[in-house]
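1. structure for the following, please:
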Amino acid sequence: MKIAIVGAGVLGSIFGSLFVQKGFSVTLIEVLTERVHLIDKEGLWTQWPDGKRTHEHIAITSDVDSVGVQDVVMVAVKGYHTRSAIESALPMIGPDTTVLSVQNGLGNLEAIAEAVGPERVVGGITAHSGMPVSMNEIRYVGGQGPLLVIGPFDSVVRPGFEKMVKQFQDVGLDVHTTPDINSVIWKKLIANVSTNVVAALTGLTGSTAVHHQESVNIINALCEELAQVARAKGIDFPELQDPLAFSLKAFASTKDNKVSMLQDVEAGRPTEIGNLNEVIVSEGKRFKIPTPYNEAVSWLTRGIEARNRQKLSVVESASEPDVVRDAIKDENLDALRQALETSPLACALSIRFTEFEPGRATAKLPGTPQLPNFLGYTHTGALFTLAEQTMAAVANSLGHVGLPLSCDIEFLHAASPAKDVIATARVIDTQGRIARVQVELTQGEQVVASLSEMVFLRG
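-> Sure, this is the predicted structure:
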């Protein structure tokens, strides 16, 4: 079976890795050229819930015309990209192609059906998730229940649907079917609506939030409003009798991993609030059901999105030296490395790169007598300079000028000025013109500091 997965983010990469391991012909469709180049060159790494780490060579492209007609086109993009994604995927959709959505929220199946016809569309729900590690590595954290629950959008079982299900199940994938995919979507919506936005607004992970009474109170209010709206629409299933218990169980299962909406907020990306809480608000108005809690968290989330957009108001004028700008544009890493190492502060601290490639870099700060602060430890200013040099290297290694927007730094242990400090940086993910970079400083086996920076990629 030939499968194209539109969207090579965390979820799309998880399914891509699973499908390749089961012997299917898989092509990832991705608009971010940096991710396409890296996965095409180095393959895709996956960390599994049992601690294993696997590596797959998987086809990836941004040119859908080169892929050909597929048996299955899986849509795994954010809800606000659904219409553009399905329109771009049309060259891969033939008379017998099944289009399978594994997206969160409401409205995605309707948008896909408008483009390809309802008879081709299959809805899919998964409670499994993961997190990005780098542009070509993801951590699959598992989840509750089956890998997938799927059902035809129009409730009519056709040969293409039966063939797809049989092939999934024949290779041992835990795929279940349902005659009523709408109820299953609303079941997952309980947890998405009530917990994702709480995580995004508070920064809390599931393991902490479920024990924080004030957060539980908000979760309860959000899912109770959803339950009232669902019943008004004629939707009913057992979990609506105690939506709080269902939400807390689902949230707790994510443990210390950040849910997708929190990842979006921290990376400065738009969220899926429009396909989640705002839908409950609009449906509540239609049925004259008050939804003040869903309305309030929607307003707050839109405020965060506005704040992140303001961060992107970066002046487009360029003032870099021509030689540096040309090195970045041409992705000439040797020239860029030389420019970084010969900058005055890097020279003063003798910072040198030991590894430098697109999206990844390692640099060393040697121990010297000029490093101690008044307490005798390595000056945190020197540590930050090392981190910033390494961060700047990877942020400018993708063909764009990388300008920092925000940076979080956590100092974990004092460093000895007599010993070398090693900085390792990598681009975790990119979305449009935003990249997220992480840096870890180590001395021997001990982690000294960790940093996370959001970067604007200027053309």
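2. from here on, just use CA atoms for contacts and neighbour counts.
-> Fine.
3. all strands for the stretch 51-200 of the chain, in order.
-> Applying DSSP state E, counting those that start in this stretch to the stretch 51-200 of the chain gives strands spanning 53-56, 59-61, 70-75, 93-101, 121-125, 128-134, 137-143, 148-152, 175-177.
4. looking at those, spot the one closest to residue 454.
-> Among the strands of the stretch 51-200 of the chain, strand 128-134 comes nearest to residue 454, with 14.1 Å by C-alpha to C-alpha.
5. show me what the closest one is packed against.
-> Applying 3 or more C-alpha pairs under 8 Å, 6 or more residues apart in numbering; DSSP states H and E, we find strand 128-134 packed against helix 10-21, strand 137-143, strand 421-431.
6. number of residues surrounding the closest residue to residue 349 other than its chain neighbours?
-> Once flanking residues are discounted, residue 349 sits nearest to residue 365: 6.9 Å by C-alpha to C-alpha, 6 or more residues apart in numbering. Using other C-alpha atoms under 10 Å, residue 365 has 25 other residues around it.
7. and residue 32, by the same measure?
-> The burial count assigned to residue 32 is 17, neighbours taken as other C-alpha under 10 Å.
8. how close does it sit to residue 347?
-> The gap separating residue 32 from residue 347 is 35 Å, by C-alpha to C-alpha, to the nearest Å.
9. please generate a structure for the following sequence too, so the two can be compared:
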Amino acid sequence: MNIAVIGAGALGCLFGGHLAVAGHDVWLLHRREQIANTLSAAGISIHRDDDPPLAAGINATATASDVGTADLVLVLVRAHQTPTALAEHAACIGPETLLLSLQNGLRNYDYLLDQVGRERAFCGVTYEAAITKEPGTIIHTSTGLTTFGGSSVGARTTIQETFAEAGFNVNTVTDPRPVIWEKGALVGATAPVLTLTGCPVTHLPTDPLDEVVTQLLTEADHVATSQGIDIDVETIQQTIASMTESHAEHRVSMVQDIEHGRRTEIDELNGVIIDLGKTADIAVPINKHVTALIHGVEQCS
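-> Here you go, the predicted structure:
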């Protein structure tokens, strides 16, 4: 397949590198031409534990017209950047191109549906985790399940097989909204807490963090129910507990955004819960508090 990856950060390079090694024609799209040139020249090196690094030659560009028409576009920019990124890179999105988002955030599926319609839009979540040591050098901090969905069974199967052949554990569903909301609720309950406290992931199940996380999850559950979406809070809490081992060394992207003076994804997570809660007349005071505090940290970083 001819695959374009919008967003050449840690996950973009992780997925792009493995797909390239699997024999696909992969292009990474980065907004900064200098970094795109570095990636094209040096390729990608993916490091996992003590295993030999996975090296992949890769095409990278800041100009979508270099790619031509892609068969599949994988969207991995920050959630609030999605509408702009899709518009900027529309040159590689043709009348039959499939779009797949594996981003954090609760509105990405809507953004893709607006772009290409129901038959070609796919969205989901991934529990793969990685960080960028330097452009092109990726530390694969933990592996996990990737789940996505969309209405076209044939296209869904093609994407699943493509990712599975590249070594990823992939599951598909027809309606991706429940898995999107479960991951969104998890990230919205943990990332702001870790960012505001400076605590590592291993502290999440301990008091007083656990109480705040539970309150954030409960509010998210009430709002999801108002949208006709069922999420399993107990399962999310179990996932958080397991993260203390599987993601113990991982630093969440919200922390990294603050450290680099970047805007966080808070408005696409907790901010969506606030907006929908207001529409449904559901009180979400804890989500309001952590969102306001993260905005304050953004202003001061």
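10. of all the strands of the stretch 51-200 of structure 1, which lies closest to residue 204 of structure 1?
-> Nearest to residue 204 of structure 1, of all the strands of the stretch 51-200 of structure 1, is strand 128-134, at 15.2 Å by C-alpha to C-alpha.
11. what range in structure 2 does the closest one sit on?
-> Using TM-score structural alignment, strand 128-134 of structure 1 corresponds to residues 128-134 of structure 2.
12. and for that stretch, what are the contacting residues?
-> Residues outside stretch 128-134 of structure 2 that contact it (C-alpha atoms under 8 Å, 6 or more residues apart in numbering) are 9-11, 14, 138-146, 247, 250.
13. how about 10 Å then?
-> Applying C-alpha atoms under 10 Å, 6 or more residues apart in numbering, the contact partners of stretch 128-134 of structure 2 are 8-15, 46-48, 137-146, 168-169, 246-247, 250-253, 256.
14. ok, back up a step: deepest-packed of the helices and strands packed on strand 128-134 of structure 1, please.
-> Burial of those is given as mean neighbour count (mean count of other C-alpha atoms under 10 Å); strand 421-431 ranks first at a mean of 24.
15. list the buried residues of the next helix or strand after that one.
-> The helix or strand immediately downstream of strand 421-431 of structure 1 is strand 434-443, counting by DSSP states H and E. Neighbour-count burial for strand 434-443 of structure 1 flags 434-443 (criterion: 16 or more other C-alpha atoms under 10 Å).
16. what is the subsequent helix or strand relative to strand 434-443 of structure 1?
-> Following strand 434-443 of structure 1 in sequence order, the next helix or strand is strand 446-458 (DSSP H and E).
17. show me where structure 2 has helices.
-> Under the criterion DSSP state H, helices of structure 2 are mapped to 10-21, 33-42, 82-88, 108-116, 153-165, 177-197, 209-226, 233-246, 253-259, 270-279, 285-300.
18. nearest to residue 66 of structure 2, of those?
-> Between residue 66 of structure 2 and the helices of structure 2, the shortest separation by C-alpha to C-alpha is 12.0 Å, and it involves helix 33-42.
19. any chance you could map the strands in the stretch 301-450 of structure 1?
-> Ranges of strands within the stretch 301-450 of structure 1 are 352-357, 360-365, 401-411, 421-431, 434-443, 446-458, based on DSSP E, counting those that start in this stretch.
20. equivalent range in structure 2 for the second one?
-> Under TM-score structural alignment, strand 360-365 of structure 1 corresponds to no residues of structure 2.
21. now do that strand and strand 434-443, the angle between them.
-> Orientation note: strand 360-365 of structure 1 sits at an angle of 40 degrees relative to strand 434-443 (axes from the mean of the first three to the mean of the last three C-alpha atoms, to 10 degrees).
22. and strand 360-365 of structure 1, what does it pack onto?
-> Packing partners of strand 360-365 of structure 1 (3 or more C-alpha pairs under 10 Å, 6 or more residues apart in numbering; DSSP states H and E): helix 344-349, strand 352-357, helix 380-395, strand 421-431, strand 434-443.
23. closest to residue 169 of structure 1 out of those?
-> With C-alpha to C-alpha as the measure, strand 421-431 is the member of those nearest residue 169 of structure 1 (32.1 Å).
24. done for today, thanks.
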